[in-house]
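Q: got a predicted structure plus its sequence, pasted below:
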Amino acid sequence: MAGCGSQGAKQNTSNASAADTITIGAPDAATGALANEGKLVHDGYTLWQDVVNKQGGLLVGGKRYKINLVFKDDQSKPDNDKSLTEQMITQDGIKLFLSPYASPNIFAASTVAESHKVPMIAAGGGAKKIFERGYKYIFSSYPYSGEYLGSVLDLLKGRGIKTVAFLHADDLFSQEADQGGEAYAKSHGFDVVYSAQYPSGATDLSSQLTQIAQKKADALIGTGHFEEAVQLVKQAKQMNVNFKAMAFTVGPTMPAFAQNLGKDAEGVLGASLWTPDLPYKDDVFGTAAQYAALYKQSFGTEPDYHAAMASAAAEMMGLAIQKAGSADPQKVRDALAGLGTVHLFDGSFTIEPNGSIKGLVLPVIQIQNGKAVTVWPAPFDKNIKDIPLPPWSKR
């Protein structure tokens, strides 16, 4: 079968011969600033591979093929994703790809994939700019970044929040998520009293918190990444800067967030793309709850949306290979473009002509007793607690 083989380092191997194996490349953030999120994406991809292989392989044209994922560490750096993707295509002969984590990294890797006419499915970033280049070989399991905060703001409006402070990192994803969030807030009657940008990976945000405290914002909304969200909560407590609500695009959904912050994480909201409570299912993983149980059994921790969306992206690749009846990259690309509306354990969505998706319902979680609890949309809104948040002195 075209596109089959078994190459590369840091890969998951099977007992099948190369002719009976479909190899898929995946640059990933095993180390560096994005390693926490990168591990979730890595494990999400791996779970799909393991489930499919346990079922005997992916059924393509009446024959089963084992899946062989090849991972190479990009150290969280977009420039490395360019060189690694080039290497995996030209030296390792890999012709199908799942993306690295984070929009800047996907932007870089997909540039190389496009130049070689090799399909890549993005799981880990939804920056609109990725899909505005007229590319034909990039697809996604993620909605646009600018859509992430709509559900959070709908929830806050229903809890009487009127003034909002926005703080965002300067990377591609965070900028677009913030722009979309601010626009949504203004169009839905919120008063945006503060908006500022900080360098991605910043470890001291005390000056920004001081300015926000002076504005007396009801809510803080941060669009950045895990380490920055943790730092903002820690410094807000240290400085006794109180909010009626705190919400982040990345961080609260990840088990490490509550583990790191302990009781200080209680009540914090997180924008999400998936939770195990949602009423979706498919033929590979079963229900969303069954997916979560399988993930925990495999990796010893609860999955968040990073893991689930990675598994969904891998599942999309499998569907396209089956539809194409081949692992030939052009046929798989055409099959991806023709998938239309897809129904998976993470929800139902439609693949757009530019490779992006629309229609995915975006939930919101809240940290309660150290766990991520689904609190949006209805009927999960009955689960909301502690908004307004108590002041730090009374927690």
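A: Cool, the structure landed.
Q: drop to CA atoms for contacts and neighbour counts, all remaining ones
A: Will do.
Q: neighbours of residue 17, how many?
A: 12 (other Cα atoms under 10 Å).
Q: structure B:
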Amino acid sequence: MRFADANSEPTGTPSTSRPVTRRRTMARLLGVAALLATTALGGLGIGAAPARAEDEIRIGVIYPLTGAAASTGVELKAAAELAAAIINKEIPAPAGLVAGVGMPHMKGAKIRLVFGDHQGNPQVGATEAERLITSEKVAALAGAYFSNVTATASQVAERYGVPFLNGESSSATLTQRHFKWFFRTTPHDDLFVTNFFTFLEDMEKKTGDKLRTVGLFNENTLWGNETTKLQVKLAADRKFDIAEKIVYPAKTTQMTSEVQRLKASKPAVIMQSSYLGDAILSMKTYKELGFLPKMLLANDAGFNDSEFLKTMGKDGEFVISREVWALDQADRNPLIRQVNDLMKQRSGVDFNGNSARAFTAIAVLADAIDRAGATTPDAIRKALQETDIPATGLIMPWKGVKFDADGQNELGQGLIVQVQNGQYATVWPFDVATKPVVYPMPAWDGR
């Protein structure tokens, strides 16, 4: 923007029109300063006016787009982009989906996603969050899949006073920090780990077998470490024995010694938290060393990534995993299939629990911004606090979305699925199961 010199007349005004006074000069300086301040603050979403029809609403999205989890990041990005395309009416919206479609209270402003790549590194995630806020002038942030990255990126958002909506990270402590600007739609690991032990107790009743010896095998970032603590506590509370507890280095390139320890402890069940590369490596090592428990209970993440079954084939069969989404629940909720079909058409893959949560996060955030009718941080935060989306408006098998005082969705629920014939089938809770559990896991050479 070009401004006239404070001691000259505006362009096109004769210099002889009236004399320049000290008062007029000061007024001009104050006016220029006010305009510059308004422009700068508006760029950060502070004091911004309601959007005009030609405006775009910039949302920063932070995912692992390069590095070991890049294939996961690509699917998360595709899911977020699908949500934006539906919101922007680039493709028809399935009836009943709550996603701020058309942004009517924002006069038709378009959502623009601005992506950051955290590479699986918490410090890079924090840097990307700051870049998106200060340089890209985003109104809100979403991401970041890795719990340890979400922790650092959301700290930056908290410092700047920018809403951060997390769709995929499950470390329970993320919503125990009492942050003002942090919201999470997905259930957390406290619920998921509790579900595992309840599932094992239900399986004991169904089979008559004792499943009381458990091996823990978790990666050592925030997510895996917190999961281990929860598992140890709940095992004691529910009277399960920990046969072996291993917390291995994330992104390790070999697991031989760890798997040998697991095998020697002879657990009936393995509970495992691994991202994609580690999940694949562990399964290959189990087979090489001839180790096979009665059940492998995976904590989602790498075991539910589309690349896992592409790589493992039949060796990935019969893994049981906690989940938040399943395609076979479409008979109970038609939106699941309708939106999944759009995902398949655009990206060539079905949703999984990771990508379905990424889609839902953008949809929930857009709905809040539309209801806010403005892109100011306080307006978006207030709208998020007032969110009350029914189950019928979601593609998730939840009771809805409604945030508590710490920003945690109170209405999320978990499923347990098992890989059967190359598909993830819901096996628990038993009243919504579409397939019975294949138990115990068939031998490696019997598949």
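A: That came in fine, so what should we check first? As the structure is a computational prediction, the values presented were derived from the model and not from experiment.
Q: what's the TM-score here?
A: Here the TM-score for the pair of chains, by TM-score structural alignment, normalised by the length of structure 1, is 0.89; 382 aligned residues with a Cα RMSD of 2.6 Å.
Q: now the helices for the stretch 201-350 of structure 1?
A: 206-215, 226-238, 255-261, 288-299, 305-324, 329-337 (DSSP state H, counting those that start in this stretch).
Q: any idea how far the fifth one is from the chain center?
A: On the basis of Cα atoms, centre = their mean, to the nearest Å, helix 305-324 of structure 1 sits 13 Å off its chain's mean C-alpha point.
Q: whereabouts in structure 2 does that helix align?
A: Under TM-score structural alignment, helix 305-324 of structure 1 corresponds to residues 353-372 of structure 2.
Q: which parts of that stretch are buried?
A: Using 16 or more other Cα atoms under 10 Å as the test for burial, stretch 353-372 of structure 2 gives 353-372.
Q: now that stretch on structure 1. Mean distance?
A: Mean deviation of stretch 353-372 of structure 2 relative to structure 1 after superposition (mean Cα distance after the TM-score superposition for structure 1): 1.0 Å.
Q: touching, residue 117 of structure 2 and residue 128? I think so.
A: Yes: counting by Cα atoms under 8 Å, residue 117 of structure 2 does reach residue 128; the two are 7.1 Å apart.
Q: what number of residues lie near residue 210 of structure 1?
A: Neighbour count of residue 210 of structure 1, defined by other Cα under 10 Å: 13.
Q: nearest residue to whatever residue of structure 2 lines up with it other than its sequence neighbours?
A: Under the alignment (TM-score structural alignment), residue 210 of structure 1 pairs with residue 260 of structure 2. Nearest-residue entry for residue 260 of structure 2: residue 289, 7.5 Å, with adjacent residues in sequence omitted and distances by Cα to Cα, 6 or more residues apart in numbering.
Q: corresponding residue for that neighbour in structure 1?
A: Per TM-score structural alignment, residue 289 of structure 2 is aligned with residue 239.
Q: show me what counts as buried in stretch 168-179 of structure 2.
A: Buried, per 16+ other Cα under 10 Å, within stretch 168-179 of structure 2: 168-175, 179.
Q: give the contact list for the residue positioned nearest the centre of structure 2.
A: Centroid-nearest residue in structure 2: residue 168, 2.2 Å away (criterion: Cα atoms, centre = their mean). Residue 168 of structure 2 makes contact with 143-146, 185-186, 354, 357-358, according to Cα atoms under 8 Å, 6 or more residues apart in numbering.
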